[in-house]
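Trainee: Okay, here's the prediction I keep looking at, along with the sequence it came from:
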Amino acid sequence: MNQEFSFIILTFNEEVHLPRLLASIKDLQANTFILDSGSTDGTLNIAKTYGVEVKNHAFINHPKQWDFALKNFNIKTPWTIGLDADQLVTPELFNQLQKFRHTDFEGINGIYFNRKNYFQGSWIRYGGYYPIYLLKMFRTGIGYSDLNENMDHRFIVPGKTVIWTKGHLVEENLKENNIDFWFKKHEKYSDLIAEEEIERTKKLRFQTLKPNIWGNPDEKKAWLKRLWWKLPLGLRPYLYYGYRMVVQFGILDNKTARKFHYLQGLWFRKLIDRKILALRKQNE
C-alpha cells in the first residue's frame, strides 16, 4: 500500500464519473476515501467494488464538505490529495505521483496540479482557462478548506508550495452534456455567490489569503477577486467577458468552447449581479 499519500474524493450521484477517476489512480495503490452526500445512483456500489472507504454527510456547500472530509477521515499518510469526482489523473501526472517521495519535499507544504478543463467534449484552451493551477496535494493536517468561501472551494496551506506544470488533472463534467443540467447547477451557484458578496459587504466574510498579484496562484486569484468586487455591478460581466475573449484569446477557441466562455463568463456573471441587486433591495 502507498505510504506517501492518500486520496479523498467528494461524490453525489457520480456513477458516470467515478469509475473513470478510480481507474486513473488505482495502480498508485493509495488509500482512497469518499465523502458522499446522499447518492441514489450506482456511486456507492462502484466505491464498494474498488474497496473505497465511504462516509456520508449532508451537503451545504463545497468548502464545508471538504472541511468535514479532512477532519473526519483517518488519513495516516504524510500527504493528502483532494479530488472531485469529475476529474481524472493523466498518465503524465500519474508518473509524477508514482515517483513521489515525501522526503524529497522537505519544507514544502503544498503542490499545485495543472488542470485541463473540458466542456461538452471540447478543451477550454484559451480565455484564461489554461493553464490553471489548483492546490490539490498537501501535507496531512496542514492543508485545510477555505471556509470564507461560499461556493468556490480551495485548499490552503501555510508556508511554501510548488507547481507541477507537467502532467494534468483533467476535469470534464459529463452531466453538462445536457445543457439543462448546466443551467440548473449554475442557478444554484449564482445564489451562493450572490449571498457571499452580500455577506462580504457586511463584513461577515473576509479573504483568508492575502491578495498578491505576484504570489502563488491562489493569492493572485484573491487579488483579482478583490478587484472584481470593486467593479460596478452590471458592467463588470461585460468587462470580464471582453477581457476573456480578446486579451485572453478566448475567440481562438472552437465553437463549443466559445459557447462555454459566453455562458460561464457573461451569462452566469450577469445572473449573479442581478441576484445581488435583488438581495440589496430586500435588505433595504
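Mentor: In hand now; what should we look at?
Trainee: drop to CA atoms for contacts and neighbour counts, all remaining ones
Mentor: Fine.
Trainee: Quick one: the strands in this structure, in order.
Mentor: Secondary structure of the chain (DSSP state E): strands at 5-11, 32-36, 53-56, 79-84, 87-89, 108-119, 122-123, 132-139, 144-145, 155-156, 160-163, 169-172.
Trainee: Can I get these in a markdown table including mean neighbour count?
Mentor: Output for these, formatted as a markdown table (neighbours: other Cα atoms under 10 Å):
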| stretch | mean neighbour count |
| --- | --- |
| strand 5-11 | 23 |
| strand 32-36 | 23 |
| strand 53-56 | 16 |
| strand 79-84 | 21 |
| strand 87-89 | 23 |
| strand 108-119 | 21 |
| strand 122-123 | 18 |
| strand 132-139 | 20 |
| strand 144-145 | 20 |
| strand 155-156 | 20 |
| strand 160-163 | 14 |
| strand 169-172 | 20 |
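Trainee: for the ones you listed, which one sits closest to residue 279?
Mentor: Across the strands of the chain, residue 279 has its closest neighbour in strand 144-145 (26.9 Å, Cα to Cα).
Trainee: Going by contacts, tell me the helices and strands next to the closest one.
Mentor: Counting contacts by 3 or more Cα pairs under 8 Å, 6 or more residues apart in numbering; DSSP states H and E, strand 144-145 packs against helix 62-72, strand 155-156.
Trainee: Please compare the first structure with the one that follows:
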Amino acid sequence: MRSPIAVIILTFNEENNINDCLESVKDFAAEIFIVDSGSTDQTLEILSEYPVQVFQHPFENYSQQRNWALQNLPITNSWVINLDADQRLTEEFKTEVNQHLNSGKLENINGFLASRKTMFMGKWIKYGGHYPTYHAMTFRLGKGVCEQKLYDQHYLVEGEMIKLKGDVIDLITESLSTFTLRHDKWSTLESVQQFSNVNSSTATISGKFKGDSMQRRRYFKNLYEKLPLFVRPVLYFIVRYFFRLGFLDGTRGLIFHFLQCFWFRFLIDAKIYELRKTKNK
C-alpha cells in the first residue's frame, strides 16, 4: 500500500541518477511529480518508463523552482517529500514515515526531519560533523516553503516536526570533475548572496543556538560569516577535520573534507574579495 505522499523531484540531465531515485520511491509514494528544466540527455526517455507526471519549468534558482512546484503541481495528497535526482529514500525512512502516518497521532505534527547520509566516491562520510545533519524534507502540503536563498536552501515548516531515525541517501558526486564543477557554480551563488545579502528581507530559517537542528546549524553558519575572509575556511577545516574527527573517514574522507570544508569555502571568499574589488573600482 502506497503512502498518502506526493514526491517532487527536480531534474536537469539526470540520466545517470534518475533510475535509482525513482526505484526508491515508485512503490512508496501515491504520486510522483518531476519538474524538469529542459533536459537534453536521456532523462525524459527514462521517465517515460515510470508512472510519473512530468512538468517542464524554466530554471531560475533552486528556491523558485521548488516553490513553483509546491504552488503549481496538481498534488492531491496531503504530504509532500522533496528530492533531488541524486537522492534515494532508504527502507528505514519509508517504514518509519508509514508508521507515523498510520498512527493517527499526527494532529499537531506538520513535518518530519530526516538526516542525509552523504556518499562520496562510494564511501559514507560519517565524521567531521557531516552526519547526522537534519533537513525538513517532508511536510504537510501548504505548511512548508523553501526559503529564498541562492544557495544552501532549507524548507521552513509551520508547526511541530518529528525527527526520524531513517536516512535519505545523498550521492554527492558522480566524479571529482562533477563535484568541482558544481561547487564552482555554487560558490558563485554563495559569494553573491553573502556579498549582497540578497536574502535579508525574505523569510529564512532563524539561527538559534537552542533551536532545532536546522536553526542551530544556521546559528553557527551566521557566526562563520562574521569571521574574516580567508581565515574562516582554515578554521572551519581544522574544526571539521581534526576536532570533529573527519580524519576517521580515511583517504576519501580527506579528499571530501578538504574540498568541501576548505577549497569550496576558500573559493567563496576569493569570489567575495573579487566582488569587493570590482565594486571599489
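Mentor: Noted; the coordinates are in hand. Small disclaimer: the values here were computed from a predicted structure and weren't measured.
Trainee: picking that back up, looking at the helices and strands packed on strand 144-145 of the first structure, which is buried most?
Mentor: For those, the largest average neighbour count (mean count of other Cα atoms under 10 Å) is found in strand 155-156, namely a mean of 20.
Trainee: ok, the residue nearest to residue 93 of the first structure when sequence neighbours are not counted to residue 157 of the first structure distance?
Mentor: In this structure, residue 93 of the first structure finds its nearest non-sequential neighbour in residue 167, 4.1 Å apart by Cα to Cα, 6 or more residues apart in numbering. Using Cα to Cα, to the nearest Å, residue 167 of the first structure is found at 22 Å from residue 157 of the first structure.
Trainee: for residue 65 of the first structure, same thing?
Mentor: Distance of residue 65 of the first structure to residue 157 of the first structure, given as Cα to Cα: 18 Å.
Trainee: what comes into contact with the helix with the most length in the first structure?
Mentor: Assignment by DSSP state H gives helix 179-201 as the longest helix of the first structure. Under the criterion Cα atoms under 8 Å, 6 or more residues apart in numbering, residues 149-151, 175-176, 205-206, 229, 268, 271-273, 275-276, 279-280 lie in contact with helix 179-201 of the first structure.
Trainee: cool, stretch 205-224 of the second structure as well?
Mentor: So stretch 205-224 of the second structure is contacted by 133, 134, 135, 147, 154, 156, 232 (Cα under 8 Å, 6+ apart).
Trainee: Using TSV, lay out these together with distance to residue 14 of the second structure.
Mentor: TSV is the format used below for these (distance: Cα to Cα, whole Å):
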residue	distance to residue 14 of the second structure
133	25
134	25
135	23
147	24
154	22
156	27
232	34
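Trainee: which among these gets closest to residue 109 of the second structure?
Mentor: Checking those against residue 109 of the second structure by Cα to Cα gives residue 156 as the nearest, at 13.9 Å.
Trainee: about what we covered before: would you reformat the helices and strands packed on strand 144-145 of the first structure as TSV and include distance to residue 201 of the first structure?
Mentor: Listed next are these as TSV, based on distance: least, Cα to Cα, whole Å:
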stretch	distance to residue 201 of the first structure
helix 62-72	20
strand 155-156	23
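Trainee: closest to residue 38 of the first structure out of the ones you listed?
Mentor: Going by Cα to Cα, the one of those nearest residue 38 of the first structure is helix 62-72, 12.5 Å.
Trainee: how much does that closest one stray from the second structure?
Mentor: Superposing on the second structure and averaging over aligned pairs (mean Cα distance after the TM-score superposition for the first structure), helix 62-72 of the first structure comes out at 1.1 Å.
Trainee: can you give me the angle that helix makes with strand 32-36?
Mentor: Taking axes from the mean of the first three to the mean of the last three Cα atoms, to 10 degrees, one finds that helix 62-72 of the first structure is oriented at 130 degrees with respect to strand 32-36.
Trainee: Report all helices and strands that helix 62-72 of the first structure contacts.
Mentor: With contacts taken as 3+ Cα pairs under 8 Å, 6+ apart, helix 62-72 of the first structure sits against strand 5-11, strand 144-145.
Trainee: how far out from the middle of the chain is it?
Mentor: 13 Å (Cα atoms, centre = their mean, to the nearest Å).
Trainee: Also stretch 37-57 of the second structure?
Mentor: 21 Å.
Trainee: now swap in stretch 49-67 of the second structure and tell me
Mentor: In terms of Cα atoms, centre = their mean, the centre of stretch 49-67 of the second structure is found 15 Å from the chain centre.
Trainee: go on, stretch 115-132 of the second structure?
Mentor: The chain centre lies 13 Å from the centre of stretch 115-132 of the second structure; the measure is Cα atoms, centre = their mean.
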